[in-house]
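> Pasting the sequence and the predicted model now:
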Amino acid sequence: MKDIKRFITPLFALIGIQLLWVVVVVFWIAWFMKSHSRLRAVAETYSPELLQGGTDWFILVEGILLLCAILAGVYVIFLYWRRQAELYRAQRNFIAQVTHELKSPLASLQLHLETIRRRRLSPEKLSTFLDTMLGDTDRLDTLINNLLSAQRLDQKGIKLNLVRDNLSERVTDYFRPRQFSLPKAGTMHLDIEPDLYADLDSEALETIFRNLLENAILYASGSPVVEVALKSQGRKAHLTFTDHGKGVPRNEQKKVFRMFYRVKHPGETIRGSGLGLFIVQALTRMHRGKVWLTSEGVGKGASIHLLLPLRKPPTGEDA
């Protein structure tokens, strides 16, 4: 019974419907050709004028078009089902992944707190424990914020407060303090063109930066190496966020912005929720911008590109 259920899938159902459709079309044409002479005899007896317009052949074409419309409808339903099935599988994997992402820092916090309660630690050891615990709370805070942001974005519940601001300063202010605090002694290089202005929502922009940086750290091969560049490109500001990590296969580079989608690398389990780049894309579009990913392939790193409309610096009266 299980083997039978395994073969009864919408894909096989679609193939079966297509074969049935071919049989029906062949039967329809055969029946029409067989009955054509009788139809003409009926038309000559009751309505000879119909023969002048080729109405009999119109009936054949009309029937075939109707069958084509039915097949097209079935195909559309199949495409919709396949998309829903992919989303369902992604959501199911997402729930499992998020459960793990929540349990890991909570377990770490519990372990460190119990150790602090049961043992008298040296100031150096206590400081190390506190740093680890703060890192775990930051990890939880990021995950919860991403969950809330994704839910609000999916339901179009976020409205940005766009204000003319210095994009160059915002990029520098966010990444400069983190430049020398990457895990595993990672490095970050900044190349920022000064005084580029855009209409920005500071909170949303920080969310974009946070997710880009976290994504680069998650998919780093060993010590993270990150390059952040901001340049003017005509009437646009072009922000490029490059890592030298695991890379993205060409056939997956457009999929990474889907909700819950995570790039899988054989033999590796990479933590994450699959929401980061979805949030980045949604918030960038709300800034009237564009985002895309480029990568030469697996093991060759990846670059996230953001294009935002440039604006003139505010005048003294605007400021």
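Perfect, thanks for sending it. Residues are numbered from 1 along each chain as shown.

> Only C-alpha atoms from now on, for both contacts and neighbour counts.
OK.

> right, and L218 touches I270 too?
Yes. At 6.8 Å, L218 and I270 qualify as touching, with contact defined as Cα atoms under 8 Å.

> Show me the helices in this structure, by range?
For the chain, the helices defined by DSSP state H occupy 2-7, 10-46, 49-52, 55-118, 123-154, 167-175, 202-218, 276-286.

> Alongside the first one, take a look at this:
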Amino acid sequence: MNNNRMMRWMKAKLTLSFVFSLMVFIIFLITVVITGVLFFLANFFGLLDENLTQGGIVLPIIVLIACIIIGTFISGFASRRMVKSVREFIEAIRRLAGGDFSTRLYLKNPPEYRILSENFNRMAEELGGIEILRTDFVNNFSHEFKTPIVSIKGFAEILKYDDLSKEERDEYLDIVIEESARLAALASNVLELSKIETQTILTDKQKVNVGEQIRQCVLLLTHKMEQKQLSLDPELHDYFASGNKELLNQVWLNLLDNAIKFTPENGTISIEMKRTAEALQILFRDNGKGIDPEAVPRIFDKFYQADTSHSTKGNGLGLTIVQRIVNLHGGTIVCESERGPAAGTTFIVTLPSET
């Protein structure tokens, strides 16, 4: 065990500069030894002229030329192994630049090469993830835009028929209006998400009464709750947070609207506020059927909808916007959920507290 520990310690100490210095020394040493052995053998077998060995200039020149030739040969041979790692790195970069995000490097020594491999592999993994997200975004965006457009086009063509009853015509017009509103909401959400994704500094910060904001959001969405005959169990307080009032308002509206969508009729939505010396927590909880455990980590992805049947209205951007706004405020948001009847879902927003 001590030997293994010693080997690991020695590998850790073999830095790139030390390895290069060691290689130069070894090449020099081997060159001198080989040159000395060759001249010893040549002298032993009488291959050297006595005049050369006694001369003051010719012999050193011969020795120098021999050292250069032998040193060059040994350096060329030794550099092949050293350059091999560099070539592997160049080839990996070439493949990565070509779009092969599965490319990985496994250089072990010296430590600088190992660190280089780890960072390269992490970069390749991140780029691969970004590419997957980009592809998903394009596919989902196209689908979300195409569906209402196809629906509007289809019902607009039907409305051209003269034999439609007034009830049918009104029904189809309502569908066209509803799908148009869905397109408008999607466009607004995409623009809002684009704006906050490029925003790195929170502007228009002020002291915001979070409890009062949530009360106003409840009033705005009262009609939706009444349509499903939902009960509200609020535990609100006049707690304050520092932030952008309009952006924070979007967070509460989105989370409450999300809870209304996924709470069954006659269900209950609870809102709870907690405060510590450093943080303010706001919990939105519904008693819907919950989310599959494998879907929870993706719940904040763009256009991702845990309800694959698309039976609930939405475009999968609301929670993405919420997470980005919360992050801009230096806070966090987590989702806790289990799949099952009345299992429910809880979103917990944590913000820096403001007294």
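Arrived safely. Just so we're clear, the structure is a prediction, and the values are computed from it rather than from any experiment.

> Could you dump the helices of the first structure into TSV with distance to K246 of the first structure and mean neighbour count added?
Formatted as TSV, the helices of the first structure follow (distance: least, Cα to Cα, whole Å; neighbours: other Cα atoms under 10 Å):
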stretch	distance to K246 of the first structure	mean neighbour count
helix 2-7	35	8
helix 10-46	34	13
helix 49-52	71	11
helix 55-118	20	14
helix 123-154	22	15
helix 167-175	22	18
helix 202-218	9	18
helix 276-286	16	22
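
> Out of those, which gets nearest to S303 of the first structure?
Smallest distance to S303 of the first structure across the helices of the first structure (Cα to Cα): 9.4 Å, for helix 202-218.

> tell me the angle the closest one makes with helix 123-154.
With axes from the mean of the first three to the mean of the last three Cα atoms, to 10 degrees applied, the angle from helix 202-218 of the first structure to helix 123-154 works out at 120 degrees.

> Ok, which of the helices of the first structure comes nearest V298 of the first structure?
For the helices of the first structure, the distance to V298 of the first structure is smallest for helix 202-218, at 14.2 Å, taking Cα to Cα.

> Let me see the contact set for the closest residue to F300 of the second structure other than its chain neighbours.
Nearest residue to F300 of the second structure, sequence neighbours excluded (Cα to Cα, 6 or more residues apart in numbering): T320, at 4.8 Å. T320 of the second structure makes contact with L193, F300, D301, K302, according to Cα atoms under 8 Å, 6 or more residues apart in numbering.

> before we move on, back to that, make TSV out of the helices of the first structure and add distance to A185 of the first structure.
As requested, the helices of the first structure are arranged in TSV below (distance: least, Cα to Cα, whole Å):
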stretch	distance to A185 of the first structure
helix 2-7	50
helix 10-46	49
helix 49-52	86
helix 55-118	21
helix 123-154	16
helix 167-175	16
helix 202-218	11
helix 276-286	23
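
> who wins for proximity to H244 of the first structure among those helices?
Checking the helices of the first structure against H244 of the first structure by Cα to Cα gives helix 202-218 as the closest, at 8.4 Å.

> what packs against that closest one?
The elements that helix 202-218 of the first structure packs onto, with contact taken as 3 or more Cα pairs under 8 Å, 6 or more residues apart in numbering; DSSP states H and E, are helix 167-175, strand 236-243, helix 276-286.

> For K5 of the first structure, find the nearest of those.
Among those, if distance is taken as Cα to Cα, the winner is helix 276-286, at 34.8 Å.

> From R298 of the second structure, how far out is the residue nearest to F300 of the second structure?
When distance is defined by Cα to Cα, to the nearest Å, T320 of the second structure is 10 Å away from R298 of the second structure.

> now I333 of the second structure
From I333 of the second structure to R298 of the second structure the distance is 13 Å (Cα to Cα).

> for E144 of the second structure, same thing?
From E144 of the second structure over to R298 of the second structure the distance is 18 Å, taken as Cα to Cα.

> Could you do L319 of the second structure as well?
Distance of L319 of the second structure to R298 of the second structure, computed by Cα to Cα: 10 Å.
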